[in-house]
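A.B. asks: Next input, structure requested:
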Amino acid sequence: MYSDTAHSGTPTSTAPSAPTWDPQQYLRHAGHRTRPFLDLLTRIPELPTRPARIADLGCGPGNVTALLADRWTGARITGFDLSPEMLERAAKEHAGPTTGGGRLDFRHGDLAGWLPEEPYDLIVSNAALQWVPGHAGSFGAWINGLRHGGTFAFQIPGNFTAPGHALLAELCDTPRWRSRLAGHGARYIHILEPAEYLARFTALGCSADVWETTYHQLLQGPDPVLDWVKGTALRPVLTALGDDREAADAFLAEYRDRLRVAYPAGPRGTVFPFRRIFAVARKEA
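C.D. replies: Coordinates of the predicted model:
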């Protein structure tokens, strides 16, 4: 899947390693992961045609793709993802006719090279583009693939300097783990700041709305931050360790101990701040 650090997204084939995704783990925090997408939907303007044609880039297990059918009844919606595990879950749970007379389907697609094969009214991506180095370079082609008056919208994590990521990068580069995991904890330097995304879209002739929000999430359960990142940022690490269960358990124990210090549990849960970056770009009508 293309996912956040969970929609819902999966790394591309150009990444250092292609993680194996676990849809069930990813969906354990579906409520918190879905909220940014719902906030994004409220800012997407009316689409130019009905029924709408929509692409969801990095659809993951399809849970937020299905929300598009609720917003645009009758739409024909295709979710694209690189992960076979995520696509299998999405197809099983969500593919087929929708109650509004539209249809959902899911296809394999690597966002590093994805191009619109037909005109779209909306191209949307939820917590996926952070896995795609150089993704801003595709904006021109994606905007060109929209109908006039169509919209490209996305949200991505903007928390890659937060303690959870910093500690992961630090641990991967320790002598014990460097030979197997060097670079796996610091993969997101290609994420742009909101002003940079705004500049990209205005240069393409779009009207654009770009903003950021930090959600202060109260997570429940033992070691909930570790449980969160097991569904996203830790996937490349766990994939690199493969079937070496002893090594994986040792790494997780070290990382868990560091996270407990950085994100201490409180009487009502563990506060986990999470910054998100949003963009809505509308092609001229």
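A.B. asks: From here on, just use CA atoms for contacts and neighbour counts.
C.D. replies: Will do.
A.B. asks: OK, contacts around residue 183?
C.D. replies: Residues near residue 183 by CA atoms under 8 Å, 6 or more residues apart in numbering: 169, 172-173.
A.B. asks: and residue 248, what element?
C.D. replies: helix 245-262 (DSSP states H and E).
A.B. asks: I'd like the structure of this one too, to check against the first:
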Amino acid sequence: MSHTWDPDRYLAYADERGRPFVDLLARVHAERPHVVVDLGCGPGNLTALLADRWAGARVTGIDSSPEMIDAAREIDGIAWEVADLREWARPDPLALRAPVDVLVSNATLQWLPDHLELLPALVDRVAPGGWLAFQVPGNFGEPSHTIRTDIAGREPYAAHVRDVAVPASHEPADYLRVLLDLGCEVDAWETTYLHVLAGPDPVFDWVSGTGARPTLQALPDDLRPLFEEEFRELLREAYPADPSGRVVLPFRRIFVVARKPGGVTVDA
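C.D. replies: Predicted structure coming up:
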């Protein structure tokens, strides 16, 4: 089932969502790349960091959401494209597309159930000596996700949401193994951030802009408020506010930076 994204809702926690991107980028030691691509660029606020760091590069942001790309087009100096990541990664037998010196994907691959099998195709798009860097959430066993799954599995909701997109990821060692087998130098790690949130239902606000959004959109108008009410209540129990109203959301992230063999790229 299809769903749409809301750039404004996504950007409500722009600082928290952006920090993993900055931490990922810190491990990419490309000095003077010519072609830089951000797969799953969203509203483009983080893609702009790529253009700032590598001012001489041709930077392109790609996202499957027209709504996200419309928001991104407010940012000048970057090429924006609406495209499916899997289509973009397809083999190019005529070599019509320029190889990518730095290929970045931030919190996107988790939406593709087969993304582990997609890694060889992504590496193929990278120039010899170039870089592939991605980050995916690794918190799908936490209440922020399991509560949604439990509620969605019950009637009357299940009939409406059983086919919706649900994000998932693998362990760092899984990504490491695949990319090592492809001949890459690989740095893989994980970090758990402790996001301090505020407001009456901040964890619901967080997940309703990302992982839970397809489920909420798939529900009919008469059922969505009931689902949301139960979801909010259980999230408040799982993530209680302290006396000052602060809520701590632990968020595990998985990072991978791989350098493709070959080429003469000079490290910074």
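A.B. asks: TM-score them against each other, please.
C.D. replies: In this superposition the chains share a TM-score of 0.91, using TM-score structural alignment, normalised by the length of the second structure; 255 aligned residues with a CA RMSD of 1.5 Å.
A.B. asks: Counting by contacts, list what the helix holding residue 248 of the first structure packs against.
C.D. replies: helix 163-172, helix 224-230, helix 235-241 (3 or more CA pairs under 8 Å, 6 or more residues apart in numbering; DSSP states H and E).
A.B. asks: Please enumerate the strands of the stretch 51-200 of the second structure.
C.D. replies: 58-63, 79-82, 100-106, 126-137, 185-197 (DSSP state E, counting those that start in this stretch).
A.B. asks: Just the buried residues of the shortest one, please?
C.D. replies: Pointing back at strand 79-82 of the second structure there. Neighbour counts using 16 or more other CA atoms under 10 Å place 80-82 of strand 79-82 of the second structure among the buried residues.
A.B. asks: That one aligns to what range in the first structure?
C.D. replies: Strand 79-82 of the second structure corresponds to residues 105-108 in the first structure, going by TM-score structural alignment.
A.B. asks: which residues touch that stretch?
C.D. replies: 77-84, 87, 90-91, 94-96.
A.B. asks: how far does it sit from the chain's center?
C.D. replies: 16 Å (CA atoms, centre = their mean, to the nearest Å).
A.B. asks: so what corresponds to residue 270 of the first structure in the second structure?
C.D. replies: So residue 270 of the first structure corresponds to residue 247, using TM-score structural alignment.
A.B. asks: What is the burial count for its match?
C.D. replies: Using other CA atoms under 10 Å, the number of residues around residue 247 of the second structure comes to 22.
A.B. asks: how many neighbours does the closest residue in space to it that isn't next to it in sequence have?
C.D. replies: Among residues not flanking residue 247 of the second structure along the chain, residue 241 sits closest, at 4.6 Å (CA to CA, 6 or more residues apart in numbering). Residue 241 of the second structure is flanked by 18 other residues according to other CA under 10 Å.
A.B. asks: Surely residue 164 of the first structure is in contact with residue 259?
C.D. replies: Yes - with contact defined as CA atoms under 8 Å, residue 164 of the first structure counts as touching residue 259 (6.6 Å).
A.B. asks: And residue 134 of the first structure, what's its match in the second structure?
C.D. replies: Checking with TM-score structural alignment, residue 134 of the first structure has residue 114 as its match.
A.B. asks: How many residues are close by its match?
C.D. replies: Counted with other CA under 10 Å, residue 114 of the second structure comes out at 13.
A.B. asks: One more: residue 232 of the second structure?
C.D. replies: 19.
A.B. asks: Chain neighbours aside, what residue packs nearest to it?
C.D. replies: residue 204 (6.0 Å).
A.B. asks: wait, what's in contact with whatever residue of the first structure lines up with that neighbour?
C.D. replies: Counting by TM-score structural alignment, residue 204 of the second structure lines up with residue 226 in the first structure. Residue 226 of the first structure makes contacts with 255-256, 259, as judged by CA under 8 Å, 6+ apart.
A.B. asks: Considering those residues, which are maintained in the second structure?
C.D. replies: Mapped onto the second structure and checked by both residues aligned by TM-score structural alignment, their matches' CA atoms under 8 Å, the contacts of residue 226 of the first structure keep the contacts 255-256, 259.
A.B. asks: now those as TSV including distance to residue 43 of the first structure?
C.D. replies: TSV is the format used below for those (distance: CA to CA, whole Å):
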residue	distance to residue 43 of the first structure
255	37
256	37
259	34
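A.B. asks: Among those residues, which one sits closest to residue 202 of the first structure?
C.D. replies: Nearest to residue 202 of the first structure among those is residue 259, at 39.6 Å by CA to CA.
A.B. asks: Done for today, thanks.
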